[in-house]
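Novice: give the three-dimensional model of this entry:
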Amino acid sequence: MSRKSKIKATEKVKIVERYLNGELSQKGAAKACGVNKRSIQDWIRIYKTDGPTGLLEQKKIRQYPKALKIQAVQDYLSGLGSMDEICLKYGIWQHPQLLNWIKMYNEGKELKELTGGTSMKKARKTTPQERLMIVKDCLDHDRNFGAMAIKYNCSYQ
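Specialist: As a prediction, this is how the structure comes out:
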């Protein structure tokens, strides 16, 4: 799954570099591109983390190790940095990702290593009985759809 953008990667790089050189403010950059200020902030963080290539169109969803998720959440909750600083430190591209982990952590849910990734896989044929068995197994294992899809070699759906 790719994340497509209306703004070309080369334009994003130019805007970020102009901002980093002090030629443009975040608000001015957002206005010039026709995007919101949060997008510009995300581009800057991605550029600082992964360099200009980080702004290229991504071919797959970025996944983070469980230990990184836990450490990022704990650092944020301990006041060791702002949302931007924690995202930059751990290479997290989007604030909503970190916010989701914080919410799960505060609700006592497990931050899992696997988050799916097989949603577009061509499904093998399964019988109704086999589907029922997969669903029961999924419910017994904290509704980890991605893990079940891998375990039973079937689609995420």
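Novice: going by C-alpha atoms from here, please, whenever you check contacts or count neighbours.
Specialist: OK.
Novice: in this structure residue 148 contacts residue 138, no?
Specialist: Yes - counting by CA atoms under 8 Å, residue 138 is a contact partner of residue 148 at 6.2 Å.
Novice: which one's more surrounded, the two?
Specialist: Set residue 148 next to residue 138 and count neighbours by other CA atoms under 10 Å: residue 148 wins out with 20 against 17.
Novice: one more sequence to fold, the one below, so I can look at both together:
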Amino acid sequence: MGRKGKIDYELKIKAVEEYLNNVGSQTSIASKYGVTRNSFRQWIVNYQSMGKEALMNKSHNNFYSKRI
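Specialist: Prediction:
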């Protein structure tokens, strides 16, 4: 089974934009939203390279055929 994203899209955007607007450090903002600094850093990289859509929680194939 796949894992569901723990932080929704809007909060990810809010967190990244707080950082980009110099509201706090990566560590302080990551702590505020309950994620690791490495995860938060990846959000920032994705946001800067691919835009807001890169922060959307991805859906995975939840349907499996009976045929093996």
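Novice: which neighbouring elements make contact with the longest helix anywhere in the second structure?
Specialist: Using DSSP state H, we find that the single longest helix of the second structure is helix 37-50. Judged by 3 or more CA pairs under 8 Å, 6 or more residues apart in numbering; DSSP states H and E, helix 37-50 of the second structure is in contact with helix 9-20, helix 26-33.
Novice: residue range for that helix in the first structure?
Specialist: In the comparison with the first structure, helix 37-50 of the second structure aligns to the range 95-108 (TM-score structural alignment).
Novice: before we move on, the earlier item: have a look at how far, on average, the longest helix of the second structure is from the first structure.
Specialist: Comparison of helix 37-50 of the second structure with the first structure after fitting gives an average deviation of 0.8 Å (mean CA distance after the TM-score superposition for the first structure).
Novice: so that helix versus helix 9-20, what angle?
Specialist: 90 degrees (axes from the mean of the first three to the mean of the last three CA atoms, to 10 degrees).
Novice: what's residue 130 of the first structure aligned with over in the second structure?
Specialist: When the second structure is aligned by TM-score structural alignment, no residue sits opposite residue 130 of the first structure.
Novice: the helix or strand where residue 130 of the first structure lies: how far from the chain's middle?
Specialist: Take DSSP states H and E as the rule and residue 130 of the first structure turns out to sit in helix 128-140. Offset of helix 128-140 of the first structure from its chain centre (CA atoms, centre = their mean, to the nearest Å): 28 Å.
Novice: re the thing from before, other residues contacting the longest helix of the second structure?
Specialist: 12, 16, 26-27, 30-31, 53-55 (CA atoms under 8 Å, 6 or more residues apart in numbering).
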